[in-house]
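Enquirer: predicted coordinates and the sequence they were generated for:
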Amino acid sequence: MKPAPFALLADLASDPVNGWSIGSFGAIGEFVRDADEPVTIARKVDAITVVTARGAMRIKPLVPLQAIAWDSLAADGESWGHALAFCVARPATPNRVIISLGPDRKAIRKEDRGAAMFDLGVAAGAVHMCLRTRDAALIAALDAAQGNALLDTPGIMAEVLRAQPHRVMLSPAGRIEVFQPIPPADGKSPEGPHTHLLPKLIAKDRTHSSNTPLPDGLQSALTAHPRSPWRTMLGERYPFDPSIDAVFQPLLATYGLPEDMAVHAAITGAVAKGQTPTWPETRRGRTKARIVLRRLAATGVDVQSLRALHDRAPLEIEEGEEP
């Protein structure tokens, strides 16, 4: 693991092809923007803010961040994803109850400063999912619910849906603010910045999915989601684009996990020599090996027999988790 220079974060944040998220397992906020969307970017020596009409992000690390790059297996049997997490040591999760944080003096936009903010008590470790509002009825309801768990408080979610507050994700790396509406329980998240709150997952008090290969004791304070070589930001498939995949390779080489690098070298080396590679013993090792085979296949290398043998198992996901 290597420390992440601020210039890397700022450069990535300046490019609209990269999406971002702050969150823990089941409670997450995402910030994305379109290339042609009006935006205000303010970059300083140690901070950058990106503001659109739909949401905003401020990156201003309070502590050193450790960067970890990885790729992930997709459920379609052919493709993969990738991400770059900026990590901190995971602290113990505070009491998972609603807490008033007072006026939000650090809101990114001036017009939002001073609105009441509440920690919902649903995130894990160093991350906090908050609501910010000037709606008097919602403020009264949240004040009355302080000290209680969000999902155990009758009527509170209906009040939240009525008032449509901003959602604010906080972490030691900065904040993401979502201005767009919250969809109903059976609705679809809007395109662009949005949040997810999944009760079955937040109950686990975990920082990330078991498919996210972060070392024990670390959690992501901010994750970059660079452009995919297989999909648009909306998840729509297109033919594999090797030029996009190549852009992520320097990040993998610099910030990748040692096990991933060893597996990649072993699989590609064996294939190049016409040998049968030794299949990894760990779950992450096997996942990485399958990704290596898919990447080789996408670039025209004949690994069909190896994929038929090793790349057939369905993607392992947990109940309530999206594939």
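Expert: Sure, I can see it.

Enquirer: contacts and neighbour counts: CA atoms only from here.
Expert: OK.

Enquirer: distance of residue 145 from residue 47?
Expert: 35 Å (C-alpha to C-alpha, to the nearest Å).

Enquirer: got a list of what residue 97 touches?
Expert: 119-122, 146-150 (C-alpha atoms under 8 Å, 6 or more residues apart in numbering).

Enquirer: can you put the residues you listed in CSV and add distance to residue 201?
Expert: Converted to CSV, these look like this (distance: C-alpha to C-alpha, whole Å):
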residue, distance to residue 201
119, 18
120, 15
121, 14
122, 10
146, 22
147, 21
148, 19
149, 15
150, 14
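
Enquirer: out of the residues you listed, who's the most crowded?
Expert: Most neighbours among these, by other C-alpha atoms under 10 Å: residue 122, with 31 neighbours.

Enquirer: the longest strand seen in the chain: how far from the chain's middle?
Expert: Using DSSP state E, we find that the single longest strand of the chain is strand 80-89. Put simply, strand 80-89 sits 8 Å off its chain's centre (C-alpha atoms, centre = their mean, to the nearest Å).

Enquirer: contacts for that strand, please.
Expert: 4, 63-74, 172-173, 217-226, 228, 230, 251, 291, 294.

Enquirer: now the residues you listed: which count as buried?
Expert: Taking 16 or more other C-alpha atoms under 10 Å as the criterion, what is buried in the contacts of strand 80-89 is 4, 65-73, 172-173, 218-226, 228, 230, 251, 291, 294.

Enquirer: still on that earlier bit, which helices and strands does the helix or strand following the longest strand of the chain pack with?
Expert: Once strand 80-89 ends, the next helix or strand along the chain (criterion: DSSP states H and E) is strand 99-103. On a contact count with 3 or more C-alpha pairs under 8 Å, 6 or more residues apart in numbering; DSSP states H and E, strand 99-103 meets strand 116-119.

Enquirer: residue 309 is in what secondary structure piece?
Expert: Applying DSSP H and E, one finds residue 309 within helix 304-310.

Enquirer: circling back to that earlier point, so which of the contacts of strand 80-89 belong to strands?
Expert: 66-73, 218-225.

Enquirer: checking the closest residue to residue 156 other than its chain neighbours next. Helix, strand or coil?
Expert: Leaving out its chain neighbours, the residue that sits closest to residue 156 by C-alpha to C-alpha, 6 or more residues apart in numbering is residue 141, at 7.0 Å. For residue 141, the assignment made with DSSP: H, G, I helix; E, B strand; the rest coil gives helix.

Enquirer: dropping in the other structure now:
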Amino acid sequence: MLDLTKVAHEALSQEDTGWNMGSFGAIAEFHHVAGDPSPAPVDGLTQVTARGGVRIDNLEGVTPVAYETLSPKPHRWTQAVSLCLPEHAAAMNQREVLTELGSDTGTIRSENCEDILFDMGLKQFQVDFCIRTGDPNLLKVLRDNAGKSLFETGNPAMPAILAAHPHRVALTRIGRIEVYQMIGGPDTGGKSPEGPHTHVLPKLLRAGRTHSANTPIPEGLTPCGALHPENPVIGRLGEDKPFNRAAFDAFQGLLNAWAPEEYLTGKQGAWRLLEQVVAASDVQEPDSRVGRAGWRNGIRQWRILHGNSALLDDWAVAFDRETGLSDPENPGH
């Protein structure tokens, strides 16, 4: 059986592994940028650079859920391990208005511990999505508008935040991610900066979901964060890259230990039938949503592993079509 703490510790030393914490609509991401100095060594489950940091404070009671999701691009897939808690244990404060929390005594870097933390009041179930600043001008605007919704018509706090680019801090029951870079928007050319960044997407916030419907989280669990080991076909900037068999095999180990059984059955079933050269017309895809995702990713991965064939083309036409089982790979970028 895999040890989650050991897996997390090793992942934090891997520059190609990304992390996130947040909800469906408010998320903080940590990624190492190629060419940057290696993350500074820090005691415990922590990784920090000049651009941001991630710290895992508590894995007690965490259930890891490994999964692969379908990409809109038919030659790709995404992958992650969600770190989940029972619903009652994952709940955060769910504040609805801008709220001053005081000095950030739990900060990853000691130089930020005197800066003031504000909950943005996004009312997300498993994350207190915050900003942190020592800027006196921004502090005045924030304090003048504390107790109000950031989305209230005419509230000057949100424009002030977007102009000042304070640190963003995502707080969960398992730890935190801090982002020191600018907020993606007009000052960054309309896209998120490379490396650590955040997304606050009002349209998704209004859905009131803890995670995408395409993420196979078992009922009763809530994802508080996730690690994203190196993808074997997608580079750090979302570009196609030559297939990395070592990265593929490494994630299959996590998948076999921690994936939903329906997914594994779907993918392995497709592989078995393809190996037996069974025609697409003679097989039936799984009944469940999760099983069908495994089946379709199995087709994609078989092509990567074994090359093109007329048989595989027939399977792709029959089964690997767009059915609402995929999400944008980089929402908000």
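Expert: That came through, no problem. None of these values were measured; they are calculated from a predicted model.

Enquirer: how near is the equivalent of residue 273 of structure 1 over in structure 2 to residue 269 of structure 2?
Expert: Per TM-score structural alignment, the equivalent position to residue 273 of structure 1 in structure 2 is residue 276. According to C-alpha to C-alpha, residue 276 of structure 2 stands 11 Å off from residue 269 of structure 2.

Enquirer: quick one: which of those two has more around it?
Expert: residue 269 (18 against 9).

Enquirer: what sits against residue 182 of structure 1?
Expert: Counting by C-alpha under 8 Å, 6+ apart, residue 182 of structure 1 has contacts 161, 164, 189, 194-195.

Enquirer: wait, I meant residue 66 of structure 2
Expert: 79-82, 254-255, 257-260.

Enquirer: which single one of the contacts of residue 182 of structure 1 is nearest to residue 132 of structure 1?
Expert: Comparing the contacts of residue 182 of structure 1 against residue 132 of structure 1 with C-alpha to C-alpha places residue 164 closest, at 9.4 Å.

Enquirer: and that closest one, how many neighbours does it have?
Expert: With other C-alpha under 10 Å as criterion, residue 164 of structure 1 counts 19.

Enquirer: likewise residue 143 of structure 1?
Expert: 14.

Enquirer: find the residue closest to it in space, skipping its chain neighbours.
Expert: residue 100 (6.9 Å).

Enquirer: repeat for residue 227 of structure 2
Expert: Residue 227 of structure 2 sits nearest to residue 19 (C-alpha to C-alpha, 6+ apart), 4.4 Å away.

Enquirer: any idea which helix is longest in structure 2?
Expert: Among the elements of structure 2 assigned as helix by DSSP state H, the one spanning the most residues is helix 289-306.

Enquirer: so what does it touch, helix or strand wise?
Expert: Judged by 3+ C-alpha pairs under 8 Å, 6+ apart, helix 289-306 of structure 2 is in contact with strand 63-70, helix 261-275, helix 310-319.

Enquirer: ok but the residue nearest to residue 227 of structure 2 is inside a strand, no?
Expert: Yes - counting by three-state DSSP, residue 19 of structure 2 falls inside a strand.

Enquirer: what sits against it?
Expert: 29-31, 54, 225-228.

Enquirer: shared with structure 1, which of those residues?
Expert: Contacts conserved in structure 1 for these, counting by both residues aligned by TM-score structural alignment, their matches' C-alpha atoms under 8 Å: 29-31, 225-228.

Enquirer: just put the residues you listed in CSV and tack on distance to residue 115 of structure 2.
Expert: Formatted as CSV, those follow (distance: C-alpha to C-alpha, whole Å):
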residue, distance to residue 115 of structure 2
29, 21
30, 21
31, 24
225, 24
226, 27
227, 28
228, 30
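
Enquirer: and stretch 182-191 of structure 2, what's buried?
Expert: Quick answer for stretch 182-191 of structure 2 (16+ other C-alpha under 10 Å): 182-184.

Enquirer: please pull up the equivalent of the residue nearest to residue 156 of structure 1 in structure 2.
Expert: With TM-score structural alignment as the criterion, residue 141 of structure 1 matches residue 141.

Enquirer: surely that match touches residue 160?
Expert: Yes - counting by C-alpha atoms under 8 Å, residue 141 of structure 2 touches residue 160, with 7.3 Å between them.

Enquirer: how close does the equivalent of residue 77 of structure 2 over in structure 1 get to residue 73 of structure 1?
Expert: The alignment partner of residue 77 of structure 2 in structure 1, by TM-score structural alignment, is residue 80. Taking C-alpha to C-alpha as the measure, residue 80 of structure 1 falls 5 Å from residue 73 of structure 1.

Enquirer: joint contacts of those two?
Expert: Shared contacts of residue 80 of structure 1 and residue 73, counting by C-alpha under 8 Å, 6+ apart, come down to residue 291.

Enquirer: nearest residue to residue 23 of structure 2 other than its sequence neighbours?
Expert: Nearest one to residue 23 of structure 2, counting by C-alpha to C-alpha, 6+ apart, is residue 210 at 5.1 Å.

Enquirer: contact partners for the spatially most central residue of structure 2?
Expert: Residue closest to the mean C-alpha point of structure 2, counted by C-alpha atoms, centre = their mean, is residue 20 at 4.3 Å. Neighbour list for residue 20 of structure 2: 27-30, 177, 225-227 [criterion: C-alpha under 8 Å, 6+ apart].

Enquirer: closest one of these to residue 205 of structure 2?
Expert: So of the contacts of residue 20 of structure 2, ranked by how close each gets to residue 205 of structure 2 (C-alpha to C-alpha), first place is residue 27, at 10.5 Å.

Enquirer: pretty sure that closest one is touching residue 21, no?
Expert: Yes - with contact defined as C-alpha under 8 Å, residue 27 of structure 2 counts as touching residue 21 (5.8 Å).

Enquirer: who's more crowded, these two?
Expert: Legend: neighbour count by other C-alpha under 10 Å for residue 27 of structure 2 and residue 21, higher for residue 21 (30 against 21).

Enquirer: in structure 1, what residue corresponds to residue 202 of structure 2?
Expert: Checking TM-score structural alignment: residue 202 of structure 2 goes with residue 199.

Enquirer: for that match, give its distance to residue 130 of structure 1.
Expert: In terms of C-alpha to C-alpha, residue 199 of structure 1 sits 16 Å off from residue 130 of structure 1.

Enquirer: cool, residue 124 of structure 1 as well?
Expert: For residue 124 of structure 1, the distance to residue 130 of structure 1 - C-alpha to C-alpha - is 13 Å.
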